[in-house]
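Colleague: sequence plus predicted model, see below.
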Amino acid sequence: MNPKRSLSFLRWIALALIFTAVLLTVYNLIGYSRIRGNFPPGMKIGGVAVGGLDRQKAAERLVQAYGVAIEIRYNTAVIQVKPAVMGFELDLENMLSAADLQRVNQPFWSGFWEYLWNQQADTADIPLSSRLAEDRLRGYLRDEIASRYDSPPSAAIPVAGSTNFSGGTPGTTLDIDRAVILIKDALQSPANRVVNLSLKKVAPPRPSFQNLQILLQQIITESFDGLAEVYLQDMQTNQELHFAVNKNETIKPDVAFTAASTMKIPIMVSVFKRAKEPLQPSIGDQITLMIDRSDNPPADKLMSEVLEANTGPLVVSQDMAALGLSNTFLGGYFYQGAPLLKRFTTTANSRTDFNTNPDQYNQTTPMEMGLLLADMYDCANTGGGTFSAVFSGEISQNECRQMIAYLAKNKIGVLLEAGLPEGTQFAHKHGWVTDSTDGVIHTMQDAGIVYSPGGNYVITVYLYHPVQVVFDPVNIMYAQLSRAVYNYFNLAVD
C-alpha cells in the first residue's frame, strides 16, 4: 500500500468533515438568527403565549385575546360587552418593548449554544399593561346595566278597614363599586371573562306620612265624631305628621286643649332643671306618685318645695316659654280652690274658629307636648338638642334618661299603650278630666315616646267632645291609632 496515497485519503475525509461541520454551523446560525428575531419560546405577555412570534403577530394575538367580549351576568340575564365599550385598552407598545428588551439582552453565543442543545432559554413573563377609564365603566354600569335591570322596591300601602299595611316588596340594585372590581379583574384576564355581578337588596320604603295620615283619619272618623288632634315625630329623621279632625272634617291644628295630667311632664322637667344631682330620694318618690299614680298633691308639693313656694306653676310656664312652647302653661296649683296666679292669652286659646273650653289653669297643644317629649328624647339620646341650648348645664343627659324612665313606669294597659305589642317600651303620660258641672269627660290625652325595633317616635293624641268622651269606644280608637303607627314603623316585608 502506498503510504502517501493513504494519507491523502485521510486528509480528504478530514476536510469533508470540517466542511460538513461548517455547513451545519452556518445552517444552525441562520436558524437561530431567525428564531432570535422572534420572541423566545415559552415567553408570555400578559398571560398570553407569544413564543416564536414576531412583534406584529404577538401584538395581534394580544389584541385578539384581550378583545374577547366580557360576559356579564345579572341574575338570569347575560350581557356580552366589548372591553372597548367599558373604556379598556391595552398598552401594547409598553409590553412589546419590555419583551423586546428581554429578547435582545440574552447573549448571542450562549443563546446559540442553548439552541444547539435544544435547551429552552429562561424567560420572565411580561406583566399586562393596560388602561381603564373607570368613569366610563361606571357610566356604562349605571346607564346600561343598572337602569335596565335593577328592580325598584314597592312601598307598603295601608289596608283599608284595618290598622295594617300590606307588606312591601324589596328591590334589587347593582352594587356598582363591587362590579367595577370584578370587571377590572375579568378585563385583565385572558381566560376568566365571565362576571357574576353582585347585587344588593333594597328594603321597601315606608309609605308616606300622607298615607299614614289617611289611615289614621279613617280610624278616627269611624270611631269618634268630636275633635281629635294627632302629632307624630319620627325620631330618626325628625319628620313630623300633624293634623286635626273634627266631625269627620280636617281643620287647622294647634287647638288649645286642657293639659290635665299631661302637664305633669313639664312640671317634671322644671323640677329636674332645679334639683341637684343626684336626685334626692324624697323628690324621686314624689315624681313617681305624680307620674305613675297621676296624683295631684305630689305635683303641688314638688312645685312648692323645689320650684317656688307661691308661684311654682308660673315657674313651669316660664320654662316652657323659654323652650318656645308658648301655648303650654300652668296658671295655678292643682289643689281644689287654688287661686289663678296668672291668666294666659296664647295663640292657641285666642282662636275664634274652634274652642275646646280649655281649663284656664293648664293648657297645651298636642304639638307642643310632642316637641317637649322630643326635646327630652334628644337630650337623653345625645346630650344635645333644645334642652342643652336653652338649659345649658342645668339638665344633664343622665337626668333626661331618668325622666324617661319615670314616664316608662306609667303602665296603664289602655289608650295608646293598649295598641303596642307586649314588652314595647312606652314612656308616656295620659290624662282626662271629669267636668265638675255635668260629671262627664270632655277631654282625654295621651302623650309619649315609643321605642320600637323599626324606629323610635313621639306620639300625642288629644281628644275633645262637647257632649261626652265615652271611654270604651275611645279607648279602642286610641289602641287602633297606636297600632297603626307602630305597624307603620315596623313593616313586614313580603
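Modeller: Right, received. Where do you want to start?

Colleague: please make it C-alpha for all contacts and neighbour counts, starting now.
Modeller: OK.

Colleague: which helix runs longest in the chain?
Modeller: helix 3-36 (DSSP state H).

Colleague: which element follows that one toward the C-terminus?
Modeller: Proceeding N to C from helix 3-36, the next assigned helix or strand is strand 44-45, under DSSP states H and E.

Colleague: and the helix or strand that comes right after that next one, how far out from the chain's middle?
Modeller: Using DSSP H and E, the helix or strand that follows strand 44-45 in sequence is strand 48-49. Strand 48-49 sits 47 Å away from the centroid of its parent chain (C-alpha atoms, centre = their mean, to the nearest Å).

Colleague: same check on stretch 459-468?
Modeller: On C-alpha atoms, centre = their mean, the centre of stretch 459-468 falls 36 Å from the chain's centre.

Colleague: buried sites along it?
Modeller: The neighbour-count check on stretch 459-468 (16 or more other C-alpha atoms under 10 Å) flags I459, T460, V461, Y462, L463, Y464, H465, Q468 as buried.

Colleague: what's the end-to-end length of that stretch?
Modeller: 23 Å (C-alpha to C-alpha, to the nearest Å).

Colleague: residues in contact with that stretch: which ones?
Modeller: 225-233, 257, 356, 366-367, 369-370, 440-450, 469, 478 (C-alpha atoms under 8 Å, 6 or more residues apart in numbering).

Colleague: mind checking which of those are buried?
Modeller: Applying 16+ other C-alpha under 10 Å to these flags 225-233, 257, 356, 366-367, 369-370, 441-450, 469, 478 as buried.

Colleague: restricted to helices, list these.
Modeller: Those of these lying in helices (DSSP H): P366, M367, M369, G370, Y478.

Colleague: pretty sure the last one contacts H430?
Modeller: Right, Y478. No. Counting by C-alpha atoms under 8 Å, Y478 stays clear of H430, with 11.4 Å between them.

Colleague: and the comparison structure, right after this:
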Amino acid sequence: MALVMVFAAALLLVMQLVIFSRIRSAFPAGLMVAGVPVGGLNQQQAADRLTQAYGVPVELRYGEAAIQIKPNTVGFELDLQGMLAAADLQRIEQPFWSAFWSYLWGRTNPPEAIPLRSSLSEDRLREFLKDEIAERYDRPPAEPVPVPGTTEFALGDPGSTLDVDRAVTLIGDALRSPSVRVVNLSFNRVGSLRPSLANLEVLLKQTIDLSGFPGEVELYMLDLQTEREVYFARGGGQDLTPGIAFTAASTMKIPIMVSVFSRVGEPTPPGVTDLLELMIERSENDPADRLMETVMDKNLGPLRVTDDLKEMGLENTFLAGYFYPGAPLLVRFQTPANSRTDVFSGPDPYNQTTPLEMGMVLRDIYQCADKGGGTLMAAFPGKISQAECQTMLTYLTRNRIGVLMQAGLPDGTRIANKHGWITENDGLLHTMGDAGIIYTPGGNYILSIYIHNTQQLVFDEGNRLIADLTRATYNYFNMPQ
C-alpha cells in the first residue's frame, strides 16, 4: 500500500508538473495587456488579439455624418514587442520550482496589468481632420439677406466648424481604448456673417425704388476699416452711371473749413473759431463768406477753395462765387460731371460736387485726424496738423439738426456730417445732400447721399428717403451676431 501511495503521489506530481509547465509556457491567467485579456495565450496569440482589438476602425460622428477612420491612417501603431516583453517578464520572474510550489498550494498572486504602449502621429491626425472632416462637413453660416419693403436684413443661419484641438484629444483617447471606439466630435458655432456689400447695395436700391422717388439718387459709402465701397446712382427704377454733378449747397462748407485750417496757424485765432462755429454748427452763409474774404482773398476767396480741392485731386467739386445773394459768378467751371449729357440734375453753377468727391474730403479729414496722415498732409505739408483735423470733426459732430442722415441713426450715434439744400430761382427745392462720418459699434464708415428732383423735391419725402438709406447702411454694419 505504501508503494502504491508513493507511486500515486509521484504520478500526481508528474501530472501537476506537466500541467504547470503548460501553464508556465503561456501568459498567466488574468493577465491584461493594454486592457485586453491575454491569460493562457502564447505570445503570437496575444499579439493577434491585441492587433485585432486595436485595429478596429474608430467611428467619428459629426452632426448627422458617421465617418470610419482606420488607426494606421493617422499613424497609430502598437508597441507589441515592448508590451509582450513586459508581459513575459511576469511569466518567468519567479524561479520554476518556487513558482511550482506556489502553484501547488494555490498561492499565486494576480498578475500586474501591462499598460498600453503606442505611438500616434498628431500631425497626420490633424491633417486628416482638416482635409477629410472639416473640409467636407463644416457648415458655413448663411449670409443675411435684405428683407423686401424694409431697411432690415434677415439673419442667416449660424454655421459650425470642427473643434480640431478637441477632436485630436478625443480621437487619441479612442485609438488608445480597446472598447470605446466611437467619438462624438464637438464643433464651434459660427455666428451669422455680415451681409455682403452686394446685398447692401440691393437693399439700398430696393429702398429707393419702393420710396417712389421720381428723381435721381446717388450714394457713396466707404467702409473705413476695409476701404471697401458701395457707389451707385439710381433713377426711375434703373441704374444710372454714378458721377452726377449735384448742387453742393452747404455741404461745400466742409472744403471751406479745410481751406481755412490750411491757412491759419495754431492755435486758431478766436475770430476764426467763432466764424467756423457759425458756418458749420449753424450752417450760416455769411460766416462762410467772411472766412473766405479774411483768411483767403477778399475778392477771389471761393477760387482759392477750388484751387485747394484740385490739390486734393478732386476735379468735379468747385466753388465759383460767394454765398451772399447777387454775388458775381467768378468762373464758369466745366467738369466731367457737369459735362454729361445722359443725366442732368441742374447743378448750381456757383458750387457743385459729387457724392464720391465729398466723401473723399471726409475720408481725408478722418485719416488726418486718426493717423496724422493721408491726402491732406500730402496736399498741405506742414500747414494742417492732426489736432486741427480732430477739431474739424468736432465742429461737424455739433451740426445737430435731427433730420436727413441723423434721423436714420439710433439715438446717441456719433456722426460728423454736414447737410445742404437750397431753394432755387423758381422758389422750389430741387436738391438735397448730406455727407458724414458715422461711428458705430460695428465699424466706422463714410456716407454721402445726394438726391435731385427736376419738378419739385418735397422736403419730407427727401428727408425720409435719406434717413431710410442711412438706417439700412447702419443695419449692415451692426447686424446682431
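Modeller: Sure thing, it's come through. Keep in mind that what you see is a predicted model, and the values were worked out from it rather than measured.

Colleague: sorry, back to before: distance to P41 of structure 1 added to the buried residues of stretch 459-468 of structure 1, as a markdown table?
Modeller: Below are the buried residues of stretch 459-468 of structure 1 laid out as a markdown table (distance: C-alpha to C-alpha, whole Å):
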| residue | distance to P41 of structure 1 |
| --- | --- |
| I459 | 79 |
| T460 | 83 |
| V461 | 85 |
| Y462 | 89 |
| L463 | 92 |
| Y464 | 95 |
| H465 | 98 |
| Q468 | 101 |
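
Colleague: looking at those, which one is closest to S270 of structure 1?
Modeller: T460 (20.4 Å; C-alpha to C-alpha).

Colleague: what secondary structure does that closest one sit in?
Modeller: strand (DSSP: H, G, I helix; E, B strand; the rest coil).

Colleague: now which residue in structure 2 aligns to it?
Modeller: Using TM-score structural alignment, the equivalent of T460 of structure 1 in structure 2 is S448.

Colleague: skip the chain neighbours and tell me the closest residue to its match.
Modeller: A435 (4.1 Å; C-alpha to C-alpha, 6 or more residues apart in numbering).

Colleague: counterpart of the one you found over in structure 1?
Modeller: That one, A435 of structure 2, aligns with A447 by TM-score structural alignment.

Colleague: swap in F187 of structure 2?
Modeller: F187 of structure 2 maps onto L199 in structure 1, by TM-score structural alignment.

Colleague: what is the burial count for the nearest residue to its match once chain neighbours are set aside?
Modeller: Here the nearest residue to L199 of structure 1 in space, its sequence neighbours aside, is L174; by C-alpha to C-alpha, 6+ apart that works out to 4.7 Å. L174 of structure 1 sits with 21 neighbouring residues when counted by other C-alpha atoms under 10 Å.

Colleague: centre of the chain to stretch 147-157 of structure 1, how far?
Modeller: 17 Å.

Colleague: re earlier: got a markdown table for the ones in helices among the buried ones among the contacts of stretch 459-468 of structure 1, with distance to I220 of structure 1 too?
Modeller: Formatted as a markdown table, these follow (distance: C-alpha to C-alpha, whole Å):
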| residue | distance to I220 of structure 1 |
| --- | --- |
| P366 | 16 |
| M367 | 18 |
| M369 | 20 |
| G370 | 19 |
| Y478 | 9 |
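
Colleague: and which of the residues you listed is nearest I214 of structure 1?
Modeller: For those, the nearest to I214 of structure 1 is Y478 (15.8 Å; C-alpha to C-alpha).

Colleague: which non-adjacent residue is nearest the aligned partner of that closest one in structure 2?
Modeller: Aligned by TM-score structural alignment, Y478 of structure 1 pairs with I466 of structure 2. Spatial nearest neighbour of I466 of structure 2, chain neighbours left out: L404 (5.4 Å); criterion: C-alpha to C-alpha, 6+ apart.

Colleague: check contacts around that neighbour.
Modeller: H419, D434, G462, N463, R464, I466, A467.

Colleague: the same query, at a cut-off of 10 Å, please.
Modeller: 419-420, 432-435, 449, 459-460, 462-470 (C-alpha atoms under 10 Å, 6 or more residues apart in numbering).

Colleague: before we move on, what about F96 of structure 2?
Modeller: Counting by C-alpha under 10 Å, 6+ apart, F96 of structure 2 has contacts F20, S21, R24, S102.

Colleague: select only the buried ones of the residues you listed in ChimeraX?
Modeller: The following ChimeraX line selects those of those that are buried, judged by 16+ other C-alpha under 10 Å:
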select :20,24
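
Colleague: farthest-separated two in the contacts of F96 of structure 2?
Modeller: Farthest pair in these, by C-alpha to C-alpha: S21 and S102, 13.4 Å.

Colleague: re the thing from before, does the residue nearest to S448 of structure 2 touch T397 like I think?
Modeller: No. Using C-alpha atoms under 10 Å, A435 of structure 2 makes no contact with T397, being 11.9 Å away.

Colleague: mind listing the shared neighbours of those two?
Modeller: Contacts common to A435 of structure 2 and T397, judged by C-alpha under 10 Å, 6+ apart, are I415, A416, N417, K418.

Colleague: separate out the buried members of the residues you listed.
Modeller: I415, A416, N417, K418.
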